[in-house]
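*Asks:* Okay, here's the prediction I keep looking at, along with the sequence it came from:
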Amino acid sequence: MMRGNLIALEPMDIKKHAEGYFNVSQDENIHKYVGNTVPVSIDDIIKLLNSYDEYFVNWMIISNETQDVIGIIRLGKPVIENGLLVAGESQRLHSNYWRKGYMREAKKLFYEYVFNELSVDVLYADVWEGNINSIKSLESSGYKLIETQFDIFSKSGKSTAKYIYSFTKEDYLMRKSSEL
């Protein structure tokens, strides 16, 4: 477990966290720019979280104040590409906690672990056009836009820009040293 002032990142335990994440997933705001939809049952969440386990290392974002699950942060299982250890990052946070420092703190703990403990060299993330909050979150964390792709967004059925971002360990270490 990793703990900050506002939140703790707790390794996902489906039995323990399914109900809490079901409650988070009822927030329609977090589904607007992602491919999934609002789940209708705990069984749907259990299936979803089981599928996450296959592809991601998952941490639940827990409010220190209430001990409630308020989100999830996921690391795509790291792989070697061109001699670098790379992985993807994604997260969801209930909209009641947006713009209040919860995700900033979760990412700070997450990056400390990913870059220093796992020795990941590069993180990647993608975001659909129009998802201004996620774009701002990525850029304020240190991510840099590296590519724009066009793909069919499943919810609209239209060709939409998907922005691909990267955040390197080198950039992380430079940002961290400038904070001192």
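*Replies:* In hand now; what should we look at?
*Asks:* can we go C-alpha only for contacts and neighbour counts from here?
*Replies:* Noted.
*Asks:* In this protein, which helix is the longest?
*Replies:* Assignment by DSSP state H gives helix 42-55 as the longest helix of the chain.
*Asks:* Walking through this structure, point out its helices one by one.
*Replies:* Under DSSP H, the chain gives helices at 14-25, 42-55, 102-111, 132-141, 169-179.
*Asks:* For the last one, which outside residues touch it?
*Replies:* By that I understand helix 169-179. 111, 115, 120, 121, 122, 142 (C-alpha atoms under 8 Å, 6 or more residues apart in numbering).
*Asks:* Next: the second one.
*Replies:* By C-alpha under 8 Å, 6+ apart, the surrounding residues in contact with helix 42-55 are 14, 18, 19, 21, 22, 39, 58, 76, 77.
*Asks:* need those in TSV with distance to residue 103, can you?
*Replies:* Output for the contacts of helix 42-55, formatted as TSV (distance: C-alpha to C-alpha, whole Å):
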residue	distance to residue 103
14	21
18	20
19	21
21	16
22	19
39	22
58	15
76	18
77	21
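*Asks:* To residue 67, which of the helices of the chain lies closest?
*Replies:* helix 14-25 (9.9 Å; C-alpha to C-alpha).
*Asks:* just checking, what packs against that closest one?
*Replies:* Helix 14-25 sits against helix 42-55, strand 69-76, with contacts defined as 3 or more C-alpha pairs under 8 Å, 6 or more residues apart in numbering; DSSP states H and E.
*Asks:* Dump the ones you listed into CSV; add distance to residue 91 and mean neighbour count as well.
*Replies:* Output for the helices and strands packed on helix 14-25, formatted as CSV (distance: least, C-alpha to C-alpha, whole Å; neighbours: other C-alpha atoms under 10 Å):
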stretch, distance to residue 91, mean neighbour count
helix 42-55, 12, 15
strand 69-76, 4, 23
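*Asks:* okay, now the one to match up with it:
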Amino acid sequence: MKIITETERLIIREFNLGDVQAVLHFNTPEEVNRFTGDAGLCESLIDAENIITDIWLKEYQAHGFARWAIVLKETNTVIGFCGFKKETRIDGVDIGYRLHPDYWGKGYATEANQACIEYAKKNMDLNHVLGDVVHENTASANVLKKLGMGFQSQYQEMGFEVDRYEIFLKD
């Protein structure tokens, strides 16, 4: 279990197969996937295991990074994911996050992803990071803005207006 970084309240680490139940738990609520295009992709422990094995573990091997687990220090509970993904669809690196609704509105998404950005500046060969958010998802847009990301453009995808934000990590 590789720890990436820590904050006062959170541990950011790589996912492992011990996280199957947690991955199912934070992906199951309908409101979590309302704006992601991922609805229905994680409805069983097998689906969660496949996400860990076929996506995250493979991306750690191929790129050295993928989405990372957000662990609440106080309870040692995996509450969601954060971090980067090499996204062929956008020909770049995307920052993303997903939390179980029980943990919304507490600053965890901002805290976790700010730690990821600081980690990337010091330890990763990343210069440019994108963040896409459905226009009406103002809470997620606010997280991207708090991370220092600036609005770049807007486009249509899957029936949504999507706002693209960006940040440059190197001077």
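*Replies:* It's in. Owing to the predicted nature of the structure, the values given are computational and were not obtained by experimental measurement.
*Asks:* Just give me the residue closest to the centre of structure 1.
*Replies:* Compute the mean C-alpha point of structure 1, and by C-alpha atoms, centre = their mean the closest residue is residue 91, 2.0 Å away.
*Asks:* Provide a list of residues in contact with the equivalent of that residue over in structure 2.
*Replies:* Aligned by TM-score structural alignment, residue 91 of structure 1 pairs with residue 97 of structure 2. The contact partners of residue 97 of structure 2, taken as C-alpha under 8 Å, 6+ apart, are 67, 80, 81, 82, 83, 109, 113.
*Asks:* Apply 6 Å and report the result again.
*Replies:* Residue 97 of structure 2 is in contact with 81, 82, counting by C-alpha atoms under 6 Å, 6 or more residues apart in numbering.
*Asks:* re earlier: with distance to residue 170 of structure 1 added, can I get the helices and strands packed on helix 14-25 of structure 1 in CSV?
*Replies:* Conversion of the helices and strands packed on helix 14-25 of structure 1 to CSV gives the following (distance: least, C-alpha to C-alpha, whole Å):
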stretch, distance to residue 170 of structure 1
helix 42-55, 25
strand 69-76, 18
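*Asks:* Which of those sits closest to residue 168 of structure 1?
*Replies:* strand 69-76 (14.4 Å).
*Asks:* Onto which residues of structure 2 does that closest one map?
*Replies:* Counting by TM-score structural alignment, strand 69-76 of structure 1 corresponds to 78-85 in structure 2.
*Asks:* re earlier: and of the helices of structure 1, who's closest to residue 7 of structure 1?
*Replies:* helix 102-111 (6.7 Å).
*Asks:* with structure 2 superposed, average distance for that closest one?
*Replies:* Following superposition, helix 102-111 of structure 1 is found to deviate from structure 2 by 1.4 Å on average (mean C-alpha distance after the TM-score superposition for structure 1).
*Asks:* what stretch of structure 2 does that helix fall on?
*Replies:* Under the criterion TM-score structural alignment, helix 102-111 of structure 1 matches residues 108-117.
*Asks:* so how far is that stretch from its chain's centroid?
*Replies:* Relative to its parent chain, stretch 108-117 of structure 2 has a centroid offset of 9 Å by C-alpha atoms, centre = their mean, to the nearest Å.
*Asks:* buried residues in it?
*Replies:* The neighbour-count check on stretch 108-117 of structure 2 (16 or more other C-alpha atoms under 10 Å) flags 108, 109, 110, 111, 112, 113, 114, 115, 116, 117 as buried.
*Asks:* just stretch 13-20 of structure 1 next, same as before
*Replies:* For stretch 13-20 of structure 1, by 16+ other C-alpha under 10 Å, it's 14, 17, 18, 19, 20.
*Asks:* Repeat that for stretch 117-134 of structure 1.
*Replies:* 120, 121, 122, 123, 124, 125, 126, 127, 128, 129, 134.
*Asks:* Please pull up the equivalent of the second one in structure 2.
*Replies:* In structure 2, the residue matched to residue 121 of structure 1 (TM-score structural alignment) is residue 127.
*Asks:* Next one: that match relative to residue 160 of structure 2, how far apart?
*Replies:* According to C-alpha to C-alpha, to the nearest Å, residue 127 of structure 2 stands 28 Å off from residue 160 of structure 2.
*Asks:* The match of strand 69-76 of structure 1 vs structure 1 - mean distance after superposition?
*Replies:* Stretch 78-85 of structure 2 sits 1.2 Å off on average (mean C-alpha distance after the TM-score superposition for structure 1).
*Asks:* so how far is that stretch off the chain centroid?
*Replies:* 4 Å.
*Asks:* just stretch 133-150 of structure 2 next, same as before
*Replies:* On C-alpha atoms, centre = their mean, the centre of stretch 133-150 of structure 2 falls 13 Å from the chain's centre.
*Asks:* what's the first-to-last distance across it?
*Replies:* For stretch 133-150 of structure 2, the end-to-end distance is 12 Å (C-alpha to C-alpha).
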